[in-house]
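Trainee: Predicted model follows, preceded by the sequence.
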Amino acid sequence: MKTHIAPALRLTVALIILTAVVYPLVVAGIARLAPSSGAGEQVIVNGKVVGYARIGQTFTEDRYFNTRPSAVDYNAAGSAGSNKGPSNPDYLKAVQARIDTFLVHNPGVQKADIPAELVTASGSGLDPDLSPAGAKIQVRRIAKVRGIAVARLNQLVDEHTKEPLLGLFGPPTVNVLALNVALDALK
């Protein structure tokens, strides 16, 4: 028995040191080499930090593009999904409430045309991006509220659409914060 316990304890201690001490220090060291020293990419407008490029935040006013719902109310300290399955009654009620709210704020849009990302939370609850379709379905509402041509807003969405990495990995995305900052900059 001694021949098995001693090596197992040594291996456990070695793995604890490797995974709980060495690895986090290496990752933190690499993060220091990133822009902003790993503190996140701040979005600054007129000298004021308005958000972080890779962390979602809520936009609920009709004059802005709405972002994806969050199961954690955009709390970066508590990133998580809702963990409710598609047959959970509470989940279904929450999704239906989001659909109803979206339809009230976007008259003329049909329920079947709403991209799922606008009524379902992401796995992290902090997703800062929408698909181009998720942004474009909101264009008519924003055009009406702001008095901007629909064509100009569609062009703005196209300008802020980021293509997949190497044209292969992932879908095209639109960063909602960057899009709303550009929207405010329109004259």
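Mentor: Right, received. Where do you want to start?

Trainee: contacts, neighbours, all on C-alpha from now
Mentor: Noted.

Trainee: how about the strands of this protein, start to end?
Mentor: Using DSSP state E, the strands of the chain run over residues 42-45, 48-52, 129-130, 161-162, 173-175.

Trainee: Show the contacting residues for the residue most central in space within the chain.
Mentor: Taking Cα atoms, centre = their mean, the centroid of the chain lies closest to Asp127, which sits 1.4 Å from it. Neighbour list for Asp127: 54-56, 68, 70 [criterion: Cα atoms under 8 Å, 6 or more residues apart in numbering].

Trainee: And here is the other one:
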Amino acid sequence: MKIFLSALQMLVLMTLLTGVAYPLLVTGVAQVIFPEQANGSLLYRDDKPVASAMLAQNLTDPRYFWPRPSAGDFDGMASGGSNYGQSSPDLMQQWQSRIAQWQQSTDQKKPIPVELIQASASGLDPHISLAAAYYQLSRVAQSRGLTEDQVKRVLAQYVDRSGWFTGVPMVNVMILNLALDQQGVSHAAR
């Protein structure tokens, strides 16, 4: 019985330490040091949260820059890749379908950036390269009733040139699209 009581005491102690105290400590530290990130990196429109800067959404409206494809259909619970191998016929079919979609969405004959064809590893990545953003520029400008230069000026403000991970200038499409809307260029084509 003495061993059982010792084990029960240890269970209660460890539950309180690792299940209550540690999560509260980590949450508190995160709230103090990184409050925006700890609260989901939310993006607001009219003081209402509309998106997270860390999660892509399935955008199909031609007025918006589109993120990379998602194997999990932009569902956070299904985050991850498709696990198809490079020689998979199903993967090739997905790529052909995405190529056809991009060719229909734009009248450009230039090559489609590969990241717009291949899904991101998480399926939720909101970042695209500057090349992928420029590939979509004419569609977005035309759909908004703007010149490409007008959209380029907004785009230039939101390019992350730090390249800390990829070495390539990146654009967060969620932040960029919200900026286009907030700067009054979302209703020009309506």
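Mentor: Cool, got the structure. Since we're looking at a predicted model, the values are computed, not measured.

Trainee: TM-score of the superposed pair?
Mentor: TM-score of the superposed chains, computed with TM-score structural alignment, normalised by the length of structure 1, equals 0.79; 167 aligned residues with a Cα RMSD of 2.5 Å.

Trainee: which of the strands of structure 1 is buried the deepest?
Mentor: Neighbour counts (mean count of other Cα atoms under 10 Å) averaged over each of those peak at strand 129-130, with a mean of 24.

Trainee: Over in structure 2, see which of the contacts of Asp127 of structure 1 survive.
Mentor: Retained in structure 2 (both residues aligned by TM-score structural alignment, their matches' Cα atoms under 8 Å) from the contacts of Asp127 of structure 1: 54-56, 68.

Trainee: can you redo those as JSON lines with distance to Ala149 of structure 1 and neighbour count?
Mentor: Below are the kept ones among the contacts of Asp127 of structure 1 laid out as JSON lines (distance: Cα to Cα, whole Å; neighbours: other Cα atoms under 10 Å):
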{"residue": "Arg54", "distance to Ala149 of structure 1": "29", "neighbour count": "17"}
{"residue": "Ile55", "distance to Ala149 of structure 1": "29", "neighbour count": "20"}
{"residue": "Gly56", "distance to Ala149 of structure 1": "27", "neighbour count": "25"}
{"residue": "Arg68", "distance to Ala149 of structure 1": "24", "neighbour count": "25"}
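
Trainee: which residues of structure 1 fall in helices?
Mentor: For structure 1, applying DSSP state H gives helices covering 2-17, 23-32, 89-105, 132-136, 139-146, 150-159, 176-185.

Trainee: For Asn75 of structure 1, find the nearest of those helices.
Mentor: With distances scored as Cα to Cα, the stretch of the helices of structure 1 nearest to Asn75 of structure 1 is helix 176-185 (15.9 Å).

Trainee: what's the closest one packed up against?
Mentor: helix 150-159 (3 or more Cα pairs under 8 Å, 6 or more residues apart in numbering; DSSP states H and E).

Trainee: contact partners of the helix it packs on?
Mentor: Under Cα under 8 Å, 6+ apart, the answer for helix 150-159 of structure 1 is 132, 135-136, 139-140, 143, 174, 179, 182-183.

Trainee: Please repeat the previous calculation with a cut-off of 6 Å.
Mentor: The contact list for helix 150-159 of structure 1 (Cα atoms under 6 Å, 6 or more residues apart in numbering) reads Ala143.

Trainee: burial of whichever residue in structure 2 pairs up with Ser131 of structure 1, as a residue count?
Mentor: Here Ser131 of structure 1 is matched to Ser129 in structure 2, going by TM-score structural alignment. Counted with other Cα atoms under 10 Å, the neighbours of Ser129 of structure 2 add up to 22.

Trainee: So what does Pro107 of structure 1 match up with in structure 2?
Mentor: With TM-score structural alignment as the criterion, Pro107 of structure 1 pairs with Asp107.

Trainee: picking up where we left off before, columns distance to Ile30 of structure 1 on top of the strands of structure 1, output as CSV?
Mentor: CSV is the format used below for the strands of structure 1 (distance: least, Cα to Cα, whole Å):
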stretch, distance to Ile30 of structure 1
strand 42-45, 19
strand 48-52, 20
strand 129-130, 25
strand 161-162, 25
strand 173-175, 25
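
Trainee: Go through these and name the closest to Pro89 of structure 1.
Mentor: strand 129-130 (25.8 Å).

Trainee: mind checking how far the closest residue to Phe65 of structure 2 other than its chain neighbours is from Thr27 of structure 2?
Mentor: Spatial nearest neighbour of Phe65 of structure 2, chain neighbours left out: Val173 (6.0 Å); criterion: Cα to Cα, 6 or more residues apart in numbering. Distance, Val173 of structure 2 to Thr27 of structure 2, using Cα to Cα, to the nearest Å: 28 Å.

Trainee: Can you tell me the closest non-neighbouring residue to Ala53 of structure 1?
Mentor: Glu41 (5.6 Å).

Trainee: State the distance from the one you found to Ile55 of structure 1.
Mentor: 9 Å.

Trainee: hang on, the earlier thing: any idea how many residues pack against the match of Pro107 of structure 1?
Mentor: 10.

Trainee: What does Lys156 of structure 2 correspond to in structure 1?
Mentor: Actually, residue 156 of structure 2 is Ala. It isn't Lys. Aligned by TM-score structural alignment, Ala156 of structure 2 pairs with Asp158 of structure 1.

Trainee: Compute the distance between its match and Leu179 of structure 1, please.
Mentor: In terms of Cα to Cα, Asp158 of structure 1 sits 10 Å off from Leu179 of structure 1.
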